[in-house]
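Asker: 3D, please:
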Amino acid sequence: MAYPYIQQKIQEEMDSVVGRNRLPQVSDQEQLPYTRATLLEIHRHVTLVPLSSFHTASDETSLHGYRIPKGTTLVSNLYAVMRDPNIFPEPDQFKPERFIDDQGTYFEREEVCPFGVGRRICLGQTLAKMELFVFFTHLLHRYSLVKPEDTPPITFKGTYGTTFAPKPYTIKFDLRM
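Answerer: Prediction:
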């Protein structure tokens, strides 16, 4: 809704790959690089869960010269990683293209880690990614999301706590023909 040209590009990609006579399927993912890149950029840009779950060091160890005593509580700052300008230039800009190479091929980066990091990553990650793809593509296949007239400007501000809570907003669903 905030980037209608991105929404239009996704819809054009789906129309050329899937057509208008059926809904996208998980098996279509490989042929929808821009759509996949947009979903990954949404994860990076929004950072729904800014801090991973807490972990405890089971043994004394060191990391980059820092001593970590046994029993230390460790928390990964996922927000800082996904907004690091050394990894993602212009981190406040929404750019799905950052996940598409010069040949138009989609690629992922391990620094986009909305489901956590390490061996304790979310067990439901694979299912969640599939469900998000299906929900997102079905929605944009059938509708264009539009900011209704006379509503406040679109903002990406919200409240960070255990999860990110966006400010209230209104969406208009225009049926695509």
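
Asker: could you use CA atoms for every contact and neighbour count after this?
Answerer: Noted.

Asker: need the strands for this structure, in chain order.
Answerer: Remark: strands assigned in the chain by DSSP state E are 55-56, 61-63, 66-68, 73-74, 143-146, 158-160, 164-166, 172-175.

Asker: could I get those as a markdown table with mean neighbour count and distance to residue 89?
Answerer: Listed next are the strands of the chain as a markdown table, based on neighbours: other CA atoms under 10 Å; distance: least, CA to CA, whole Å:
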| stretch | mean neighbour count | distance to residue 89 |
| --- | --- | --- |
| strand 55-56 | 12 | 30 |
| strand 61-63 | 10 | 26 |
| strand 66-68 | 11 | 27 |
| strand 73-74 | 12 | 27 |
| strand 143-146 | 17 | 28 |
| strand 158-160 | 12 | 23 |
| strand 164-166 | 15 | 22 |
| strand 172-175 | 13 | 32 |
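
Asker: one more to line up against the first:
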Amino acid sequence: MLLDCMDKYLQAAGAGGLQLFFPVTKYIQPYIHIRMKHNMESIVGFIRNEIENHQQEFDTENLRDYIDVYLNEKQKAKKQNREFVIDNNNLAVTVSDLFMAGTDTSASTLRWAILYMMAYPDIQDRIQRELDSVVGRNRLPRLADKTELPFTCATLLEIQRAGSIAPLGFMHCSQEDTTLAGYKVPKGSIVVSNLWSVHHDSELWDNLDEFNPERFVDDQGVVKERVELIPFSIGRRICIGDHLAKMELFIFFTHLLHQFKFTKPEDSPALSFEGITGIVFSPQPFLTQATVRQ
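Answerer: The predicted model follows:
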């Protein structure tokens, strides 16, 4: 239920979060605003219940997660007679941000990954041969294997380029008057970075419509992470979860392909790469057949 609410909320918010940063749109498309409000209330309501459960079960000797750490710090502040400005409302919103920023993005990337593996079985076979050669069949892949799996890592990079799940990143606000490429950007301007245009620029990528992991592998067979690939944005406002997301994607992707072969089920609809546009660009729903590898 929670994941469904997040998915609907992010789709309704629009590419780049237009519904969030331009409140006037609620008068133009009120039904979208109502749907966003309903889904956000469901998400925050779920988290409020979790906070209440944590308060009842709280144990300073067993801090299980982010909420427990918050409760511990709040308790410390009370004992030290110092102000603790963050209340449970702030906590609920912060946790919802962590859920939406760290859950749907990784899930959408993995859905694109499975879709591309179904569409390009030769690439899937090559990854699995590499996994079998480096990891073997008696254990699961781990982060320490990453340097020995160049084609697998290159494929993940190509999935991030082709899928571009955050096509317009997220809106920011300029802190001072500046000039960029000859254009004046006044202080307080809303700034949107078009990451999709970078990842789909024919001057930067040869045969950009071709799904080709080889573009991220050099002549020595080593992964080359190109500066033009910026799925987590760039600069001081780069996504704070980029390192965690990269680890998660590697672990989930390699575990899935180590254990399963993904194919298009017979009589299922044709594969489509027309995505659903929202804050997160996700693939259309599709069917897959996961066959356990021996």
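
Asker: can you say which of the strands of structure 1 is nearest to residue 8 of structure 1?
Answerer: Nearest of these to residue 8 of structure 1, taken as CA to CA: strand 143-146 at 8.2 Å.

Asker: residue range for the closest one in structure 2?
Answerer: Using TM-score structural alignment, the residues of structure 2 aligned to strand 143-146 of structure 1 are 260-263.

Asker: the matching stretch vs structure 1, average offset?
Answerer: Here the mean offset of stretch 260-263 of structure 2 against structure 1 after fitting is 0.5 Å, by mean CA distance after the TM-score superposition for structure 1.

Asker: and residue 71 of structure 1, what's its match in structure 2?
Answerer: Checking TM-score structural alignment: residue 71 of structure 1 goes with residue 188.

Asker: what's the neighbour count on its match?
Answerer: Residue 188 of structure 2 is flanked by 12 other residues according to other CA atoms under 10 Å.

Asker: contact partners for it?
Answerer: Shown in contact with residue 188 of structure 2 (CA atoms under 8 Å, 6 or more residues apart in numbering): 173, 174, 175, 176.

Asker: how does it look with 7 Å?
Answerer: Taking CA atoms under 7 Å, 6 or more residues apart in numbering, we find residue 188 of structure 2 in contact with 173, 174, 175.

Asker: redo the residues you listed as CSV? Include distance to residue 116 of structure 2.
Answerer: Below are the contacts of residue 188 of structure 2 laid out as CSV (distance: CA to CA, whole Å):
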residue, distance to residue 116 of structure 2
173, 35
174, 37
175, 40
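
Asker: what is the burial count for the equivalent of residue 94 of structure 1 over in structure 2?
Answerer: Under the alignment (TM-score structural alignment), residue 94 of structure 1 maps onto residue 211 of structure 2. Residues near residue 211 of structure 2, counting by other CA under 10 Å, number 17.

Asker: what do you get for the one 5 residues further on?
Answerer: Residue neighbour count, defined by other CA under 10 Å, stands at 20 for residue 216 of structure 2.

Asker: for residue 246 of structure 2, see how far away it is.
Answerer: From residue 216 of structure 2 across to residue 246 of structure 2, the span is 16 Å (CA to CA, to the nearest Å).
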